[in-house]
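**Q** Sequence first, predicted model second:
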Amino acid sequence: MHFIHPLPKKIKNNIHVIYKRSIREELSPEHHTCMFNKNDDPFPEDQIESNNLINKLNNHNKLNFIKNINKRNAINKEDDSEITIEIAVFADYLMIKHFYDIYGKENHMKELKRFIIATVNNVDSLYRHQTLNSNIHFRLKRIDVMESQPSELESIKHDNGDVNKLLKSFCEYQHKMKPVERKDPRYWDHALLFTGFDIYSGDIKSIAGFAPVKGMCSEVRSCTINEGIDFGSVFVVTHEIGHNLGMYHDGQNECHTDCCIMAPSIGSGKTEWSTCSSTEMKVFVQKLGTEPNRAPNCLKVSAKKSKNLNTLPGQDYTINEQCRLFHGKCWRHGLRSHQKLENICQMIWCTDDNEKFRTSHPALEGTYCGEGKICFGGKCVETKMDLKKIDGGWGDWLENPYCGQIESNKCEKCQIDGQLIFKKEYRYCENPFPNNGGKLCVGDDIRGKVCNERLCSSDISIQQYIDNVCKIKSKLPKNIILKMTEKGLHFEKDLCKVWCFIKESTSIKTVEDMPNGTPCGKDSFCLNGECKSLTCNGTILGGDNNDCNLMKNKNLKSPIMTSEWESWLSWSNCSVKKCGEIGYKRRIRICKGSSCSGQDFEEAKCKINCLISENIWLNWGEWSECSSSQCGEKGKQVRTRKCSGEKCNGSEIESQICQIICLKNNGKFTTWSSWSECSPIIDCKTETFRKRTRDCWSATSHDPTCNGKKEEIELCPRTKCIK
């Protein structure tokens, strides 16, 4: 019987606690330490019998021995028999608040009940695991969601979650609520409280579960309390009920501590039962009702097995939902570099938008772990179940994101001339979550809702903004080492990033995103570093036109119209001429329309490469003057060139015939001057020379002409060259 309604405490002996993970433990919940104390066992003689059976089991054929044990144990009377434990689940008002915060007013009660059923189903599945060698089945008799806290469970009665006081209060409360007669169809064998209190004991703040030892079938002691805010509680509840059914910790018996559900700490891959746990439970259940101080055997035996659950909890809760419920809405499943999907059956890893990883718990039974496979018994196994692929679907657009810094739903500030002003909206692939290999959602998960149809006006251009950013970033130590300059580039292949030049190189580096709304093309603007187009008649940036009929923005009078740039013209020549030097080149574009957003020019670094080659001739020098000094007479003139290496093919001197044109003579030459000194010796291969001059003079003309040359040059005699 399931019902939900508002409803209006004290045992300290024979109890134990189990630790939960600290919220600060980001990498592993392995150390959920259980403070079980075997001295609290009201029937310690059972353990002696259990250990003897285990030792005997180690010395005989294991399979045959287990069959013999099963034949005489009350827990497994027939091969096809089934033991049923009927449970009642209570959830306090803080659990309601927790689910209200996650799912909202309309869905929180439905989701809380769904969570309770999935948790009990998964506990049921773990108790059916073949390593326990029993046919235990949990039947959910009652769900009691307490919208107002009963007086017996008010926080003042248990000091806001003291484990001893809360367990005592709850065990007495459930006993008060339980029908007196065992034959009453509303009667239950075991009661479980999911609480939203952060339960503790003294200074120990990390307790997750609490239960009396060997209390099953007792009127007052067959009860468990557990923090129920996520599916980590599945393994805590399973562990706690194990103690209630007579199980010790592995390691306090004849079994190792590192493999199984009853290990002192819960962790990765611990989804099986040890032989010790199986034997201890059988011994305890077998003795129920056999002695005056033992509770009667309340466990119901049926010759017919219950039908398998129609839906395993891992099919009802996708792996992303399991992460979200464990860590919060910001989280989803993630695989680290060395992991495979099948590893989730031992431990799920969850990640957030900052790529931070945390563990949660082994995946619920039935969780998809590969094509045609599900998690079962802590392993990824093939299944004959019809795993229907469920494609992901988008949820509604939201004004604030689930994760990260909450934005106050204000329009972006104007930072650059021509910038589009909008406010962001978000949506998530959660309606439904993809499952069983279904497709992820297609489309944008963020968009801009335009605030004004006019582009903003600012004194800062795109190039100025980029240069300002590069100037700031260039002073960072890592960029100083990189030799980043204070000048940047609006790179046409990625217009939504700030690019800065690197000194003595033609390389550029991106340092951050351009502001949201920066123009990046025709009717296109930047959004989170990506260029997005306007949709919905200019009212939305990004998204798609399929959402336009859902728009309720009545402030926009018309779609945004932008002018259009023509294509860029060719680059200019590099500003430097000397090879090896770094310069700049420039190009421009023309605006087609009244006003275009952005710069009408852009600059880029350039470099003239040096041609490094040996044994080639350099360019010829100038021709010498004609060797003849008289007009009309033929002479010779020469020019030279130099070799870039040691030896070049061909001659370094070239000559041609020349002739001085006779001009009307209205002047005459003065006498030649004395020869000058020889030119300096540069190297042993270079000739030296000397020269003399004369002037053309006339008494009647300020610009006389003379036939002949005004200067003569001759080679100097060779002298001994000293290297």
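**A** Arrived safely. Just so we're clear, the structure is a prediction, and the values are computed from it rather than from any experiment.

**Q** hey, let's count contacts and neighbours off CA atoms from now on
**A** Will do.

**Q** and the closest residue to Gln47 other than its chain neighbours, how far is that from Asn244?
**A** With CA to CA, 6 or more residues apart in numbering as the measure, Glu280 is the residue that lies nearest to Gln47, at 7.1 Å, once sequence neighbours are left out. Taking CA to CA, to the nearest Å as the measure, Glu280 and Asn244 are separated by 11 Å.

**Q** How about Thr640?
**A** 109 Å.

**Q** count of residues packed around the residue nearest to Gln47?
**A** Under the neighbour criterion other CA atoms under 10 Å, Glu280 is assigned a count of 26.

**Q** Which is the succeeding secondary structure element to the host helix or strand of it?
**A** Assigned by DSSP states H and E, Glu280 falls within helix 275-287. For helix 275-287, the succeeding helix or strand toward the C-terminus, using DSSP H and E, is strand 300-302.

**Q** List the buried residues for that next one?
**A** For strand 300-302, the neighbour count (16 or more other CA atoms under 10 Å) marks Val301 as buried.

**Q** elements contacting the next helix or strand after it?
**A** Elements were assigned by DSSP H and E; along the chain past strand 300-302, the next helix or strand is helix 313-316. When contacts are defined as 3 or more CA pairs under 8 Å, 6 or more residues apart in numbering; DSSP states H and E, helix 313-316 packs onto helix 108-127.

**Q** Put this next to the previous one:
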Amino acid sequence: MMVNADRRPDSGKVRLPLQVSQLVVRHMMVNADRRPDSGKVRLPLQVSQLVVRHMMVNADRRPDSGKVRLPLQVSQLVVRHMMVNADRRPDSGKTEEPEERSYSLIIDNKEHFLHLQKNTEFLSKSFVQFSHDAAGNLTPAYPKPDVHCYYHGDVEDHEESLVALSTCSGLRGVILLGNQSYGLEPVKQSTNNEHLLYRLEHSQSEPFVCGVTNETSRTESHSSFDPSLSMTALLRRKRNLPQTRYVELVLVADFLRYTYKKKNETAVREEMVELANLLDGYYKRLNIRVVLVGLEIFKEANPFSVEGSAGEVLGLFVKWRKTVLLPRIRHDDAQLIVGLAGAYAGGILGMAFVGTVCSMATAGGINVYSGDGLGYVSTVVAHEMGHNLGMNHDDSRCSCNGGSCIMAASATGSTLFSDCSASDFERLVLRGGGVCLLNQPSQSNIVSVGKCGNGMLEEGEDCDCGTPQECTNKCCDAATCKLTWGSACAQGACCKDCKISVSGTPCRGSVNSCDLPEYCNGSTSYCPSDFYIMDGLLCENNAAYCYEGRCQTYDYQCKHLFETGASKAADICFQTANLKGDAFGNCGMTSSGTYVKCSLANAMCGKVQCTNVNTNNPPPGGSVSNQIIDGSSCVNADFNLGSDVLDPAYVNQGSPCTKGKACLDFQCVNASALLPVDLHCDANNTCNSRGVCNNQGHCHCNDGWGPPNCAKSGRGGSVDSGPAQIDYSLRDGLLIFFLLVVPILVLLVLVLLYVFRRDTLERCLKGPRSRRSSQCLHIHHPLPQDPGMEKTTIGTNLLPPSHLSPSKAQVFPNPSLPSINPDRNTPSNIMWGSSLIRHCKFHICILLTFV
């Protein structure tokens, strides 16, 4: 029912007898300058609970008291949103959305006001979209949104609230109120701007199961948790990790999703940007910002199969990411959106690796997105990203105000992270993980209008440490977002005491024999990205191989799983247990969920077998098996971390299964398979045996040799990680010059002066009186001669004594000369001249010596 902008609804009642599971409500949008009448439109329905009303209001106004009451018990509510002047935007003629918007919403008989501000930090200016044409050619594009219509906000008077919406084509997003999360989106093919408002927990007909691939497990139990303090704890946690982390994200939409959107590339892009906006809203509470830097759309066909088990698809995706996507777009994490009609076997809608956000090989996840419930799918993607960020599944000790959380093993549509998840991420950071999250996206790469005090370094700002009340950085002026006087930097591992560290200063040490240290370059306050030795190179005295920055040994994995005293068990343990094909010995699982027996040749690549393990203290979340085989103790663990978590008790990729071979995908293969096919670097030839190859294929030179090929003397390091030594040459040169060269030069000058002027000094001091006097007088400028003056008269300010009385002659003495007391028996003019000659004799001779 379309209404005129100047009309108001009648006060008559509208009865809607319900016989379906969804309730359709016609809802009128009022003009920004008008308010609805006080007449109420009552819908006396014999169902209860959810009450919703949605009205557009002016940002400075609130709607009148007229209410539309909808007492419902149904899981979904369709709100017919009838927009007045639907095609008009504020300030007619402009295409830009307002910076702030406000809405009124009634839920559970209470009116709530949503206050929104544009989210200007989540979309990179260098955002690039890749697509493949029919011929398989790759087409890059750099689309910019015609109108920025993405908002974040909160609900007035509700501290524990979150709103993340887009207004690009209707309203779409998520509303968090207390421990309840609601989704809002337009109704497809509606001619009256109808919108669907629903609880996210009711939007999935089947339970969602996460199936995670876990390289690390929670090794510490959760601390005690008070549900009533969940949000306060999160805010406090944010202060414990004061430096904001930035996840540079790439989303990949597969061909099935592209087909579902009727092969509309623009529709897919807008959907993915909206998804990133929601993700950024969820993670802001943990002081993590999500920045969308890239999107890839498979327009013709998927380059790898998305059929089979979730684990198989995840493995194929991260391999494609490492070899194809990473070289094109630098990013920290990638998520694949799969448009399957249903979940993978076991009800799995998502799967990801745990704690691998900065890994080149495993920083990714897969997510099933069927239908149009973007709000619900955003919680699934947030869940899988959480695994990449080191978060494990929540257990009974974790809560979110008594409700479920994002990291619950079975998703319920929650948009909150528990305190357990915050602790897991903090642990990842404290362990040295997530180093790639510290490099803030370039100021020029953020689509934003700079706003001082939001904690995001934007164009035109030197620094941004938050509001003046929050800022504790002495190098940054919070009021102006400029560096304080005398400061050259405000943050970063290469910023010390507000000064940029000199080139060669260590900023990140190596954590194992396959990791490489990084150094400040002297021009920026940030440490370079983390680099490590190229995959496939030997380590541990040539007994193991480097893979993903770690020397992959069985001993390391046993210590990591159990305790420091644990070590690799005898080979017979592997060759016996892994051939059984049960929970404690296998080479993976099939798509139907059955265990795969290892062949004898691949037995060393199944479940890791350890010894010297205290079985009375099993690892958290693990069940321990202890067997004695041929007199050897064989201990293994099976971890029940969820179907979306790869059991961490499997042998790590790259482990040496036998001489010259390594484990790769549960198979013992030639170790050369670990070497990157796209990198051509050899330590002996490329680096002249004076360095090693890093994961970029560049030489990391030993001390004393310089990159790129370690052929010439230098300060070590590489073109990636910076010079390994501080350049002291200038300092040492200046010290040598001032402490050695300058004193020698001064001494030499003094000796030469003494030798060449000695004769002059002797003549001046020892010569005849007449000669000395003439020399003394000769160096002065000639005096004006007066015929009436005596020749012995000296000075321009002294009158001839013949013209002055003795008393007047004493009135004008030269202050630098000794006083003259003329003898009555001596002529005054003779006494005057001789006194001057005696006074100047010594000083003039010394002057002659040094001239």
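**A** Cool, the structure landed. The structure presented is a predicted model; accordingly, all values stated were derived computationally and were not measured.

**Q** Overlay them and tell me the TM-score.
**A** Comparing the two superposed chains by TM-score structural alignment, normalised by the length of the first structure, the resulting TM-score equals 0.31, with 254 aligned residues with a CA RMSD of 4.0 Å.

**Q** Thr640 and Asn244 of the first structure: which is more packed in?
**A** Set Thr640 of the first structure next to Asn244 and count neighbours by other CA under 10 Å: Asn244 wins out with 28 against 16.

**Q** my read: that one touches Pro212, true?
**A** Yes: with contacts defined as CA atoms under 8 Å, Asn244 of the first structure counts as touching Pro212 at a distance of 6.2 Å.

**Q** Can you name every helix or strand that the helix or strand hosting Lys97 of the first structure contacts?
**A** Assigned by DSSP H and E, Lys97 of the first structure belongs to helix 93-103. For helix 93-103 of the first structure, the contact count by 3+ CA pairs under 8 Å, 6+ apart identifies helix 108-127, strand 190-195 as packing neighbours.

**Q** could you check the angle helix 93-103 makes with the shortest one?
**A** Going by axes from the mean of the first three to the mean of the last three CA atoms, to 10 degrees, strand 190-195 of the first structure is angled at 60 degrees with respect to helix 93-103.

**Q** Could you figure out how far strand 190-195 of the first structure is turned away from helix 108-127?
**A** What separates the directions of strand 190-195 of the first structure and helix 108-127 is an angle of 130 degrees, with the same axes, to 10 degrees.

**Q** Please spell out which residues along the helix or strand just after strand 190-195 of the first structure are buried.
**A** Of the helices and strands lying after strand 190-195 of the first structure in sequence (DSSP H and E), the nearest is strand 207-212. When neighbours are counted by 16+ other CA under 10 Å, the buried residues of strand 207-212 of the first structure are found to be 207-212.

**Q** Verify the stated contact: Ile207 of the first structure with Val17.
**A** Yes: with contact defined as CA under 8 Å, Ile207 of the first structure counts as touching Val17 (6.6 Å).

**Q** Relative to Phe65 of the first structure, how far out is Ile54 of the first structure?
**A** Using CA to CA, which is the criterion applied here, Ile54 of the first structure is 10 Å from Phe65 of the first structure.

**Q** ok, these two, which is more surrounded?
**A** Taking other CA under 10 Å, Ile54 of the first structure and Phe65 do not tie; Ile54 has more neighbours (21 against 15).

**Q** Relative to Cys276 of the first structure, how far out is the more buried one?
**A** Taken as CA to CA, the spacing of Ile54 of the first structure relative to Cys276 of the first structure amounts to 7 Å.

**Q** can you tell me which of the helices and strands packed on helix 93-103 of the first structure comes nearest to Gln464 of the first structure?
**A** Nearest to Gln464 of the first structure among those is helix 108-127 (51.4 Å), distances taken as CA to CA.

**Q** overlap in contacts of Glu280 and Asn244 of the first structure?
**A** Shared contacts of Glu280 of the first structure and Asn244, defined by CA atoms under 8 Å, 6 or more residues apart in numbering, are absent.

**Q** can you map out the helices along the stretch 251-400 of the second structure?
**A** Along the stretch 251-400 of the second structure, the stretches classed as helices by DSSP state H, counting those that start in this stretch are 255-260, 265-283, 310-320, 326-328, 374-388.

**Q** Give me the helices and strands touching the last one, please.
**A** Right, the one you point to is helix 374-388 of the second structure. Under the contact rule (3+ CA pairs under 8 Å, 6+ apart), helix 374-388 of the second structure is packed against strand 172-177, strand 180-186, helix 265-283, strand 333-338, strand 348-354, strand 364-368.

**Q** Could I get those in a markdown table, plus columns for distance to Arg26 of the second structure and mean neighbour count?
**A** Formatted as a markdown table, the entries for these read as follows, by distance: least, CA to CA, whole Å; neighbours: other CA atoms under 10 Å:
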| stretch | distance to Arg26 of the second structure | mean neighbour count |
| --- | --- | --- |
| strand 172-177 | 18 | 25 |
| strand 180-186 | 13 | 23 |
| helix 265-283 | 26 | 21 |
| strand 333-338 | 34 | 26 |
| strand 348-354 | 34 | 30 |
| strand 364-368 | 33 | 29 |
